[in-house]
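Participant: 3D, please:
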Amino acid sequence: MNNQIIDIGVNLMHRSFNQDREKVVEKALANHVTPLIITGTSLRNSIDAARYAGRYPGKLYTTAGIHPHDAKNFNRETIVKLKELAGLPQVVAIGECGLDYNRDFSPRDVQRTWFTEQIRLAAKLDMPLFLHERDAFPDFTAILKEYAVPKAVVHCFTGSQSELEAYLEMGFYIGITGWICDERRGKHLRELVRMIPLDRLMIETDAPFLTPRDLKDKPSDGRNEPSFLPHILQTVARCLGRPAEEMASATTETAREFFGI
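Facilitator: Now for the predicted structure:
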């Protein structure tokens, strides 16, 4: 398959890519995975991602935001700096932001406060939101319903049917990762993905995490890469009973429209 596909979520600034980041980008391009959208997860990470993406205009974009794990390090100055980053042409969304009650690396009240601030920033700038939710669905949706959210994608969706229905009802887009390739944990996703309209469906690797479990030639170090996105696309296509080429075109067009690239 030679169709272009977009990886909407890759943690390219992760330390596991420090030795070969350029090669990873080149390998992705060779596999028709382009452009890549780098995920910003902290202020430092978002700054580094924006700087790096600026070296590859049209090939790399990035989000700018604070992951709930890092919310404890957030302050008013952080919002100012995120707003500055959002003005750069390569920055296409606010996030990764949201709530994570699974690990509670930041206190829950702090998570809620700074999640709200990032929603307000996205609304003020009329930018999409790149969202994270884990074991926090009631609070997560309650907060989002309080604001005029422009556009939002629930990144790395792994939830239930009722949660998916709620997100779609709220007008959100859905990001599907290699979780769907896991015959144990991701089996339910193979059914649920059929409920997602093509104009709301996007795909991502979340590299270096979530390496597809059924990948034939697994990397020895276990690291996921954006070049593996075609494998995820093929799985999604089989679940929907559609040609991979059609799914590539649909998810690419949806991502372009959503991020304005």
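
Participant: only C-alpha atoms from now on, for both contacts and neighbour counts.
Facilitator: Noted.

Participant: and for residue 246, the neighbour number?
Facilitator: Using other Cα atoms under 10 Å, residue 246 has 12 neighbouring residues.

Participant: helix, strand, or coil at it?
Facilitator: Using DSSP: H, G, I helix; E, B strand; the rest coil as the criterion, the local structure at residue 246 reads helix.

Participant: chain center to the longest helix belonging to the chain: distance?
Facilitator: Secondary structure of the chain per DSSP state H: the longest helix is helix 108-125. Here the centre of helix 108-125 is set off from its chain's centre by 17 Å, with Cα atoms, centre = their mean, to the nearest Å.

Participant: name the helices or strands packed onto that helix?
Facilitator: helix 76-86, strand 91-100, helix 137-145 (3 or more Cα pairs under 8 Å, 6 or more residues apart in numbering; DSSP states H and E).

Participant: what ranges does this structure have for its strands?
Facilitator: 5-10, 33-38, 60-64, 91-100, 129-134, 152-154, 173-176, 201-203 (DSSP state E).

Participant: another for comparison:
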Amino acid sequence: MGYSNLTDIGVNLTHRRFDGDRAAVIERARAAGVTRMVLTGTSAAESQAAARLAAAHPRCMTSTAGVHPHEASTWSQATREVIVDLASREPTVAIGETGLDYCRDFSPRTDQQACFAAQLDLAATQGLPAFLHQRDAEADFLAILRQHRDALPGAVLHCFTGPRSLLHACLDLDLHIGVTGWICDERRGGALRDCVADIPAERLMIETDAPFLLPRDIAQKPANRRNEPAYLGHVLETVAALRDESAADLAASTTRVAARFFSLEGE
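Facilitator: I've put the predicted structure just below:
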């Protein structure tokens, strides 16, 4: 089934795995009906790169500016100044990717917590929504978020993987939810598949998180096993089937929700 107006809210398009054929990846996304992409900033340098790339494609790209929890130990006054500068102008539409990741602990947990809180403060000050990450850190993630949520204009937990208890805790905090190709993996995605129908339509968005999380059940996998925005329609169809909705209706609603959340042109 073809699509004509999808929004991928999480694409790491500045990642080195796209260096050899980025233009072709963008063209394939357009051909697959992905008309909007929000490029993810994960560090000061990557946020700047995402902003430059998005600015070169203003009709189809915007970007986020932030520091991923893996990079939290790099947070400094200089880093903050870079993020503030990016946040003050187009094409930046959100602060993040920010949050907590206790799965790998690439940065000390105390650094992650401080970096997360600082970016939530920054999002509130700049009047931008927060683009959030959480892995194996539910209690601390929710505790920090609760302290800042009232001041935020919006927040989305990107790449949500479950379980239902976390989903409803996030919904109670008025969070939006981003769903990736994780839902296409029957081995790891069971918790998400079980609760995706609980997400209110007005809070649900879709994403690829490319080049990561290639949907496991794609029939013809690329030789390099790299995910890309052109596969967003596959994620959409899986989500729609699990919610007992038509893919066309879900495409329209997720695009509408993303336009409102990120204040994209035309909404």
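
Participant: before we move on, the earlier item: most tightly packed of the helices and strands packed on helix 108-125 of the first structure?
Facilitator: Most buried of these, by mean neighbour count (mean count of other Cα atoms under 10 Å): strand 91-100, with a mean of 28.

Participant: so where is that one in the second structure?
Facilitator: Using TM-score structural alignment, strand 91-100 of the first structure lines up with residues 92-101 of the second structure.

Participant: over to stretch 9-23 of the first structure?
Facilitator: Mapping stretch 9-23 of the first structure onto the second structure (TM-score structural alignment) gives residues 10-24.

Participant: what's the span of the matching stretch, first residue to last?
Facilitator: Distance between the two ends of stretch 10-24 of the second structure: 18 Å, counting by Cα to Cα, to the nearest Å.

Participant: okay, buried residues for that stretch please.
Facilitator: 10, 11, 12, 13, 14, 15, 17, 18 (16 or more other Cα atoms under 10 Å).

Participant: one step back: distance to residue 77 of the first structure for the strands of the first structure - can I get that in CSV?
Facilitator: CSV is the format used below for those (distance: least, Cα to Cα, whole Å):
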stretch, distance to residue 77 of the first structure
strand 5-10, 26
strand 33-38, 23
strand 60-64, 14
strand 91-100, 16
strand 129-134, 20
strand 152-154, 24
strand 173-176, 30
strand 201-203, 32
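
Participant: give me the mean distance between the match of strand 91-100 of the first structure and the first structure.
Facilitator: After superposition onto the first structure, stretch 92-101 of the second structure sits on average 0.4 Å from its aligned residues (mean Cα distance after the TM-score superposition for the first structure).

Participant: which residues are contacting that stretch?
Facilitator: Applying Cα atoms under 8 Å, 6 or more residues apart in numbering, the external contacts of stretch 92-101 of the second structure come out as 40-42, 51, 62-70, 86-87, 109, 112-113, 115-116, 119-120, 122-123, 128-137, 140-141, 262-263.

Participant: also stretch 219-226 of the first structure?
Facilitator: Contacts for stretch 219-226 of the first structure (Cα under 8 Å, 6+ apart): 7, 10, 16, 24-25, 28, 33, 36, 204-212.

Participant: so where is that stretch in the second structure?
Facilitator: Aligned by TM-score structural alignment, stretch 219-226 of the first structure corresponds to residues 222-229 of the second structure.

Participant: now swap in stretch 241-257 of the first structure and tell me
Facilitator: Against the second structure, stretch 241-257 of the first structure falls on residues 244-260 (TM-score structural alignment).

Participant: can you give me the buried ones in that stretch?
Facilitator: Buried residues in stretch 244-260 of the second structure (16+ other Cα under 10 Å): 247, 250, 251, 253, 254, 255, 256, 257, 258, 259.

Participant: in helices, which of those residues fall?
Facilitator: Judged by DSSP H, these include 247, 250, 251, 253, 254, 255, 256, 257, 258, 259 as members of helices.

Participant: identify the farthest-apart pair in the residues you listed.
Facilitator: Across those, the longest distance by Cα to Cα is 18.1 Å; it joins 247 and 259.

Participant: contacting residues for residue 148 of the first structure?
Facilitator: residue 123.

Participant: repeat that with 10 Å
Facilitator: 119, 120, 122, 123, 124, 126 (Cα atoms under 10 Å, 6 or more residues apart in numbering).

Participant: what's the nearest residue to the third one if we skip its chain neighbours?
Facilitator: Nearest-residue entry for residue 122 of the first structure: residue 94, 6.0 Å, with adjacent residues in sequence omitted and distances by Cα to Cα, 6 or more residues apart in numbering.

Participant: try residue 99 of the second structure
Facilitator: Leaving aside its chain neighbours, residue 99 of the second structure sits nearest to residue 133 (4.7 Å; criterion: Cα to Cα, 6+ apart).

Participant: in a markdown table: the buried residues of stretch 244-260 of the second structure, plus distance to residue 190 of the second structure.
Facilitator: As requested, those are exported to a markdown table (distance: Cα to Cα, whole Å):
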| residue | distance to residue 190 of the second structure |
| --- | --- |
| 247 | 21 |
| 250 | 21 |
| 251 | 23 |
| 253 | 24 |
| 254 | 22 |
| 255 | 25 |
| 256 | 27 |
| 257 | 25 |
| 258 | 25 |
| 259 | 29 |
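
Participant: just name the closest of those to residue 184 of the second structure, please.
Facilitator: residue 247 (15.0 Å).

Participant: ok, that closest one - contacts?
Facilitator: The contact partners of residue 247 of the second structure, by Cα under 10 Å, 6+ apart, come to 1, 3, 233, 234, 235, 236, 237, 238, 239, 240, 241, 253.

Participant: fine by me, thanks again.
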